[in-house]
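Asks: give me the fold of what follows.
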Amino acid sequence: MTSKMTTKVEGNELTLERVFDAPRELVFKAFSEAEHLKRWWGPRGWTLTVCTVDFRPGGVWHYCMKCMDENQGSFYGMESWGKAVYKEIVEAERIAYVDYFSDAEGNEAAGMPSSDIVLLFEEYEGKTKLVNRATYASPEALKAVLDMGMEQGITETWDRLDEHLASVR
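Replies: Coordinates of the predicted model:
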């Protein structure tokens, strides 16, 4: 493991940071290309069964994570759909998007919190520091996703990203 994720919660904003032992361009590609995302996105035991990426401002990333791990009890077989609508892309530096829970058709899930996400890819001692800033509508909306286990899910997801980057370097 290159480094552990740091988490900071302030009001309705969540900031996550982690350093990956990989070039910035590769870490950026891992977030922008379906073939990379399919290999690491989601917590352990979950697989992307659907992953379509239209990587441009106004484009959409639509995906389905499915729990394939029988040891996860009632989660086994569960599907979780998500959708990102890209707002801004600066090659190898920044991706801004709105993140939604969705259904299989890409409709936003009613009553579920969305967030504005800014991913920053920074050179750091020959490695890449990834900074994820997520802004929610309210502190309560942020608390709702944290209560769903989102922090553990992202920790496992970024662990899988670290393993994926090591395998393709």
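Asks: please make it C-alpha for all contacts and neighbour counts, starting now.
Replies: Will do.
Asks: would you map the strands across this protein?
Replies: Using DSSP state E, the strands of the chain run over 6-10, 13-20, 46-53, 60-67, 79-90, 94-102, 115-124, 127-136.
Asks: let's have these in JSON lines, adding distance to Val168 and mean neighbour count.
Replies: Output for the strands of the chain, formatted as JSON lines (distance: least, Cα to Cα, whole Å; neighbours: other Cα atoms under 10 Å):
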{"stretch": "strand 6-10", "distance to Val168": "25", "mean neighbour count": "12"}
{"stretch": "strand 13-20", "distance to Val168": "13", "mean neighbour count": "20"}
{"stretch": "strand 46-53", "distance to Val168": "19", "mean neighbour count": "18"}
{"stretch": "strand 60-67", "distance to Val168": "22", "mean neighbour count": "22"}
{"stretch": "strand 79-90", "distance to Val168": "23", "mean neighbour count": "20"}
{"stretch": "strand 94-102", "distance to Val168": "21", "mean neighbour count": "21"}
{"stretch": "strand 115-124", "distance to Val168": "18", "mean neighbour count": "20"}
{"stretch": "strand 127-136", "distance to Val168": "15", "mean neighbour count": "20"}
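Asks: to compare against the first, here's the next sequence to fold:
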Amino acid sequence: MSENKSVNKLVTRVEGRELIIERVFEAPRELVFSVFSDPVHLAAWWGPQGWETEVHEMDFKINGVWLYCMTCVDKNQGDFFGMKSCGKAVYHEIVVPEKIVYTDMFTDTDYNVLPEMPETVVKMDFLEKEGKTTIITRSQFSTAEALKQVVDMGAVQGVSSQYERLDNYLSHIQ
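Replies: This is a model prediction of the structure:
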């Protein structure tokens, strides 16, 4: 699981209990950061292709909470059609427009944390160079097994699809 992979411009690698994902976006850092910190923006692109996201609550500040639920609306996704995937994030560090650190948790549709699912501490760095923004996400898991569980659930493919949506969204709002 430690080899480098590139999927749709996405570069991923595993280091110990950490999943590292990097991607470059053709947009300035302030704009890219803003689409992660504004609930209206997030609802427009968050989640993989064929899924819609409802932001139930978002308090983008230290110790603030973000509650969201994604629903598969694409009938072509078979058994996933109609499925919901909900989550809760608690923000620990925010440095505008450079960094976001939060704990990410799986929840039920009432936003109760699912104890059988792994929690992740996510650190996102936003680096600008020549008008483009590189996002480097480091997702730290409590165990190698928890990391494997999330990877086996399709997390890398989901992020790749989600970042394609983000790319399209950024091109429309610039």
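Asks: got a TM-score for the pair?
Replies: Here the superposed chains carry a TM-score of 0.96, computed using TM-score structural alignment, normalised by the length of the first structure; 167 aligned residues with a Cα RMSD of 1.0 Å.
Asks: distance to Thr155 of the first structure for the strands of the first structure - can I get that in TSV?
Replies: Formatted as TSV, the strands of the first structure follow (distance: least, Cα to Cα, whole Å):
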stretch	distance to Thr155 of the first structure
strand 6-10	9
strand 13-20	10
strand 46-53	13
strand 60-67	16
strand 79-90	17
strand 94-102	18
strand 115-124	15
strand 127-136	12
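Asks: among these, which comes closest to Gln152 of the first structure?
Replies: Evaluated with Cα to Cα, those place strand 6-10 nearest to Gln152 of the first structure, the distance being 11.0 Å.
Asks: run through the neighbouring helices and strands of that closest one.
Replies: Here strand 6-10 of the first structure touches strand 13-20, going by 3 or more Cα pairs under 8 Å, 6 or more residues apart in numbering; DSSP states H and E.
Asks: okay, and stretch 6-22 of the first structure goes to which residues in the second structure?
Replies: Mapped onto the second structure using TM-score structural alignment, stretch 6-22 of the first structure covers residues 11-27.
Asks: quote the end-to-end distance of the matching stretch.
Replies: Start and end residues of stretch 11-27 of the second structure are separated by 18 Å (Cα to Cα, to the nearest Å).
Asks: what does stretch 63-71 of the first structure give?
Replies: Stretch 63-71 of the first structure has an end-to-end distance of 23 Å (criterion: Cα to Cα).
Asks: can you give the distance from it to the centre of its chain?
Replies: 16 Å (Cα atoms, centre = their mean, to the nearest Å).
Asks: for the second structure, what's the longest helix?
Replies: When the second structure is parsed with DSSP state H, its longest helix is helix 155-173.
Asks: show me what contacts the residue lying closest to Pro28 of the second structure once chain neighbours are set aside?
Replies: Excluding its sequence neighbours, the residue lying closest to Pro28 of the second structure (Cα to Cα, 6 or more residues apart in numbering) is Gly131, at 5.0 Å. Contacts here follow Cα atoms under 8 Å, 6 or more residues apart in numbering; on that basis Gly131 of the second structure touches Glu26, Ala27, Pro28, Arg29.
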